[in-house]
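Asker: Here is my input; please provide its structure:
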Amino acid sequence: MTQAQTGNQIKVHYTGRLDSGQVFDSSADREPLEFTLGQGQLIPGFEAAVTGMQAGDKKTVTIPAEDAYGPRQDELLFSVERSQLPDHIQPEVGQQLQVNQEGQTAVVTISELTDTTMTLDANHPLAGENLTFDLEVVEVA
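Answerer: Coordinates of the predicted model:
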């Protein structure tokens, strides 16, 4: 059997959990995740965990935040006036919005609201989290 290595097309079923045990994503009840190993399509720790596995192999791996979505960065928090929102949007804490900055679109999460301002968080929602994955390699090609 072929061991997964850079350049291989990989199909893998996975379930991702936080340290609390909460499942944040899973391929259960859908097609396996398909990607080319070594192309940087996935977080580094996930690719490293799959490297060397063969079709049929299963394992559980915990990926530290540094090898997942990185640490939370305070400089990615910023405040804006609520008046900058279109009238049809009623902001709520936890709500995700798309913002355009310097020609680039980014997804931000509303983390705090006052009567006049809102704090937006541009960190990835899983930044600062250690992630545990149950992996099952379905195919290595």
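
Asker: contacts and neighbour counts: CA atoms only from here.
Answerer: Fine.

Asker: Now Thr62: which helix or strand?
Answerer: Secondary structure from DSSP states H and E places Thr62 in strand 58-63.

Asker: ok, now which ones touch Val138?
Answerer: Residues near Val138 by C-alpha atoms under 8 Å, 6 or more residues apart in numbering: Ile10, Lys11, Val12, His13, Pro32, Ala55, Gly56.

Asker: please redo it, this time with the cut-off set to 7 Å
Answerer: Counting by C-alpha atoms under 7 Å, 6 or more residues apart in numbering, Val138 touches Lys11, Val12, His13, Ala55, Gly56.

Asker: Closest one of these to Leu37?
Answerer: Distance to Leu37 across the contacts of Val138 (C-alpha to C-alpha) is lowest for Lys11, with 10.0 Å.

Asker: now the helices for the protein?
Answerer: Assignment of helices within the chain using DSSP state H yields the ranges 44-50.

Asker: Please generate a structure for the following sequence too, so the two can be compared:
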Amino acid sequence: MSIPTVAVFHYSLKDKDGNLIDDSKGRDPLHVMLGKGHIVKGLDEALPNMKAGVKKTITVSPEDGYGVVDESLRLKVPRDQFPPDADIQLKMQFQTSQEPGAPLFTVMHIDEDGLIYIDGNHPLAGHELHFDVEIVEMRPADPEEIAHGHAHAPGGHDH
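Answerer: Presented below is the predicted three-dimensional model:
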């Protein structure tokens, strides 16, 4: 059994047009135990072959990122299907189930006829992702990280 690798890296995430979505600028680098599903598949699979000091742009397809858009998760719901006292707002997010893996729905549109358009896809579903990464460190996971199934940043962690 091989010891999992922890990648410590800075990143910026951009869409296909170069618009910045997220980055680690001004923060500590991300610590990720590779192969555990903690980051999108395409990035997770590209990092193991990199070494400290390497900078690289990694392009991730929707299939290896946040998935393709699932039209069955885009719904029109009559207002009366929500609790009467619910204050429904654009971009509001909610879950319809407490089951593990249940989608998080976002209110996308409210029309004058009382229909509420919701979307359970991840906001980046269907998007090609461009990660600019700079590897700070690649190291074997320590026994505590292996036992917990995730990487720990310096100074420990809280569960």
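
Asker: quick one: TM-score?
Answerer: Overlay of the two chains. TM-score (TM-score structural alignment, normalised by the length of the first structure): 0.86; 135 aligned residues with a C-alpha RMSD of 2.0 Å.

Asker: how close does the counterpart of Arg72 of the first structure in the second structure sit to Pro78 of the second structure?
Answerer: Using TM-score structural alignment, the equivalent of Arg72 of the first structure in the second structure is Val69. From Val69 of the second structure across to Pro78 of the second structure, the span is 22 Å (C-alpha to C-alpha, to the nearest Å).

Asker: Strands of the first structure, residue ranges please.
Answerer: 9-17, 23-26, 33-36, 58-63, 77-81, 96-101, 104-113, 117-121, 131-140 (DSSP state E).

Asker: can I get those strands in JSON lines with distance to Ile89 of the first structure?
Answerer: Output for the strands of the first structure, formatted as JSON lines (distance: least, C-alpha to C-alpha, whole Å):
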{"stretch": "strand 9-17", "distance to Ile89 of the first structure": "32"}
{"stretch": "strand 23-26", "distance to Ile89 of the first structure": "26"}
{"stretch": "strand 33-36", "distance to Ile89 of the first structure": "34"}
{"stretch": "strand 58-63", "distance to Ile89 of the first structure": "37"}
{"stretch": "strand 77-81", "distance to Ile89 of the first structure": "13"}
{"stretch": "strand 96-101", "distance to Ile89 of the first structure": "10"}
{"stretch": "strand 104-113", "distance to Ile89 of the first structure": "12"}
{"stretch": "strand 117-121", "distance to Ile89 of the first structure": "13"}
{"stretch": "strand 131-140", "distance to Ile89 of the first structure": "33"}
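
Asker: now for these, which one comes closest to Leu42 of the first structure?
Answerer: Minimum separation from Leu42 of the first structure across the strands of the first structure (C-alpha to C-alpha) falls at strand 33-36, 8.2 Å.
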